[in-house]
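1. The following block contains a protein sequence and its predicted model.
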Amino acid sequence: MKNFLWWLCLFVAPAVLIAVELFHPAGFTASPGMYQFLSHAEPHAEHSALAYFGPHWWFVLHMIQTPMVGLVAVGLWLMVDGIGARDGTAARVSAWLARVAIFVFALYFTILDAIGGIGLGRTILVVQQMVAAGKLSPQQFEGVVLLLNTLWVDPVVGGVGSFVSETASWAAFAVSVLVAAALLQSGRAGWPNMIPLLGFGWELQTAHASPHGPIAFALLIVAAAWLWWARRRAVPAGPA
């Protein structure tokens, strides 16, 4: 079962995230503005994404992203699975701190996706439906757009630079550092193996949108594959 979860969480889920994050735009907050950009499709490469397919895609993207990040969190937990007293106090402490960081990472990325991804995407679609049905006057529509743009940059729950966003981002970096520390201190990995893992954390801390998100999850696949290969080599061969 653990082998299945390892491949599902550290290869399949990151691969899916690479695919969807290539179409996750970024850098649109200041210009043209969150609602102004996300409310319609941008079929050409713009704002770091290969393309953007409109608010329906923003909703679907985050519906896919949220469970995939959850699976990645399970995979990161598996990386430190089994580290205990025999591996030394330092490794054991690092492993437990890594588990705490993984919990925070999964929790706050879920909150961020729920507010700034799934919820926002559906809200934009509902607003557009209400406008099309004549249920919002131009003045009301302007008020809704102002509210959504203001919430997007809210310091607590906003999609960029908020407490929720920054907590999720730095938790991702903390996870990579602590998992690497636990594996190094327990002798289960070497520095060359852990460099891609640290790169994963740094890139994901920078942003999960394109291009940083795809780079991060590609590095995670490299780190996981390397660790898997190293563990397979370390297993003693059975008697002939």
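-> Nice, I can see it.
2. For the rest of this, base every contact and every neighbour count on C-alpha atoms.
-> Fine.
3. Tell me the buried residues in stretch 191-208?
-> Buried residues in stretch 191-208, counted by 16 or more other C-alpha atoms under 10 Å: 193-208.
4. among those, which are in helices?
-> 193-206 (DSSP state H).
5. Reformat those into TSV and put distance to Ala172 next to each item.
-> Below are these laid out as TSV (distance: C-alpha to C-alpha, whole Å):
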residue	distance to Ala172
Asn193	18
Met194	15
Ile195	15
Pro196	14
Leu197	11
Leu198	10
Gly199	11
Phe200	9
Gly201	5
Trp202	8
Glu203	9
Leu204	7
Gln205	6
Thr206	10
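6. Out of those, the closest to Phe163 would be?
-> Among those, Gln205 lies closest to Phe163 (C-alpha to C-alpha), at 13.4 Å.
7. what sits against the closest one?
-> Shown in contact with Gln205 (C-alpha atoms under 8 Å, 6 or more residues apart in numbering): Ala168, Ser169, Trp170, Ala171, Ala172, Phe173.
8. Put this next to the first one:
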Amino acid sequence: MHKAMTSILWWGGLVAAPLVLAGMELFHPAGFTNAPGMYAYLCTAQPFAPQHWALAYFGPHWWFTLHVIQLPLLGLVSVGLWLAMDGIETGAAAVFAWLSRIATFFFLIGYTALDSIGGVGLGRTMLNMEALNAAGKLDARQMEGAALLLDTNWVDPWIGGVGSVASLLGSWAVFASALCAAVALLLVRRAPWPALVLLVGFGWEIQVSHASPHGPLGFALLAVAATWIRLAGASRAPAIAPAAVAA
């Protein structure tokens, strides 16, 4: 039962969830903070524009939905990253394994905070503003004031969507998690080094941004790395088993 559950969580958290995220992040725009401004861009649907990278943006309903789906998927990724360190409990590898686990914990906290505030909360606020404006309960001047507040929150040093404590905590934590996990797996010779390079690449890309284009690339790298590591481990198992029995 434990083996089956471990396999399900591995494939679900490190392959399936990242692939879904990679596809979704193709429609997560970037580079709109300064021009035209966060609210001006996100409050309405947008066509593809090279400077914003997303294939398309479907409006505030999509911003809300994207981040609602993203939250549990990132939770699954965190479970998968933690699971990747399973059984590494001795020597220098154990130190890096625990550093990876700690970083994964902070990644989960940081991204949960970031997505809750700048994703789910922001999306619902924009939708509620639209509804109140349509009902005549917010006039144009009040809408401008509300938009100013949202734009201010977006660049807030603590909770903002870019460059804030919440944002940087999650971003650097996922890189640290991937890097330390790769070192731990290398030390115990549990994975081929090219797969570990891809794992570190995942961490770096998501550290830069989870929006397009870095998010799709990063999560795709994770899915490939995890598949490679899992299959490489399975192929080595028969060769290791006889020696273990003989011992």
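-> Noted; the coordinates are in hand. Everything numeric in this text was worked out from a predicted model, so none of it was measured.
9. Grab the nearest non-local neighbour of the counterpart of Gly116 of the first structure in the second structure.
-> Aligned by TM-score structural alignment, Gly116 of the first structure pairs with Gly118 of the second structure. Closest residue in space to Gly118 of the second structure, ignoring its immediate chain neighbours: Gly161 at 5.5 Å, by C-alpha to C-alpha, 6 or more residues apart in numbering.
10. What about the aligned partner of the one you found in the first structure, how many residues nearby?
-> Here Gly161 of the second structure is matched to Gly159 in the first structure, going by TM-score structural alignment. Applying other C-alpha atoms under 10 Å, we find 24 residues neighbouring Gly159 of the first structure.
11. likewise Pro50 of the second structure?
-> 10.
12. host element of the equivalent of Trp170 of the first structure over in the second structure?
-> The alignment partner of Trp170 of the first structure in the second structure, by TM-score structural alignment, is Trp172. Assessed by DSSP states H and E, Trp172 of the second structure sits inside helix 165-187.
13. Could I get the buried residue list for that helix?
-> Here helix 165-187 of the second structure shows 165-185, 187 as buried, counting by 16+ other C-alpha under 10 Å.
14. and what of stretch 41-48 of the first structure?
-> So for stretch 41-48 of the first structure, counting by 16+ other C-alpha under 10 Å, buried means Glu42, His47, Ser48.
15. from what I can see the last one touches Pro25, true?
-> Yes: using C-alpha atoms under 8 Å, Ser48 of the first structure and Pro25 qualify as a contacting pair, with a distance of 5.7 Å.
16. Which neighbours do those two have in common?
-> Between them, Ser48 of the first structure and Pro25 share the contacting residues Ser210, judged by C-alpha under 8 Å, 6+ apart.
17. circling back to that earlier point, wait, a helix at the residue nearest to Gly118 of the second structure?
-> No: with DSSP: H, G, I helix; E, B strand; the rest coil as the criterion, Gly161 of the second structure is coil rather than part of a helix.
18. pretty sure it contacts Trp154?
-> Yes: between Gly161 of the second structure and Trp154 there is a contact under C-alpha under 8 Å: 5.1 Å.
19. Pull up the overlap in contacts between these two.
-> Gly118.
20. And Pro211 of the first structure, what's its match in the second structure?
-> Aligned partner of Pro211 of the first structure by TM-score structural alignment: Pro213.
21. what's the neighbour count on its match?
-> 23.
22. from memory it sits against Met24, does it?
-> No: distance between Pro213 of the second structure and Met24: 11.1 Å, which falls outside the contact criterion (C-alpha under 8 Å).
23. burial measure for Val72 of the first structure, as a count.
-> As a measure of burial, Val72 of the first structure has 25 neighbours, counting by other C-alpha under 10 Å.
24. next one: the one 3 residues further on
-> Taking other C-alpha under 10 Å as the neighbour definition, Gly75 of the first structure ends up with a count of 24.
25. residue in the second structure matching it?
-> If you follow Gly75 of the first structure across to the second structure using TM-score structural alignment, you land on Gly80.
26. residues contacting the residue lying closest to that match once chain neighbours are set aside?
-> Taking C-alpha to C-alpha, 6+ apart, and ignoring the residues beside it in sequence, Gly80 of the second structure has Gly13 as its nearest neighbour in space, at 4.6 Å. For Gly13 of the second structure, the contact set (C-alpha under 8 Å, 6+ apart) comprises Leu73, Leu76, Val77, Ser78, Val79, Gly80, Leu81.
27. any idea what Gly13 of the second structure aligns with in the first structure?
-> So, by TM-score structural alignment, Gly13 of the second structure is matched to Cys9.
28. my read is its match is in a helix, agree?
-> Yes: counting by three-state DSSP, Cys9 of the first structure is part of a helix.
29. Quick check: the gap between it and Leu204 of the first structure.
-> 16 Å (C-alpha to C-alpha, to the nearest Å).
30. re the thing from before, enumerate every residue touching the match of Trp170 of the first structure.
-> So Trp172 of the second structure contacts Phe107, Gln207 (C-alpha under 8 Å, 6+ apart).
31. cool, Ile118 of the first structure as well?
-> So Ile118 of the first structure contacts Trp58, Phe59, Val60, His62, Met63 (C-alpha under 8 Å, 6+ apart).
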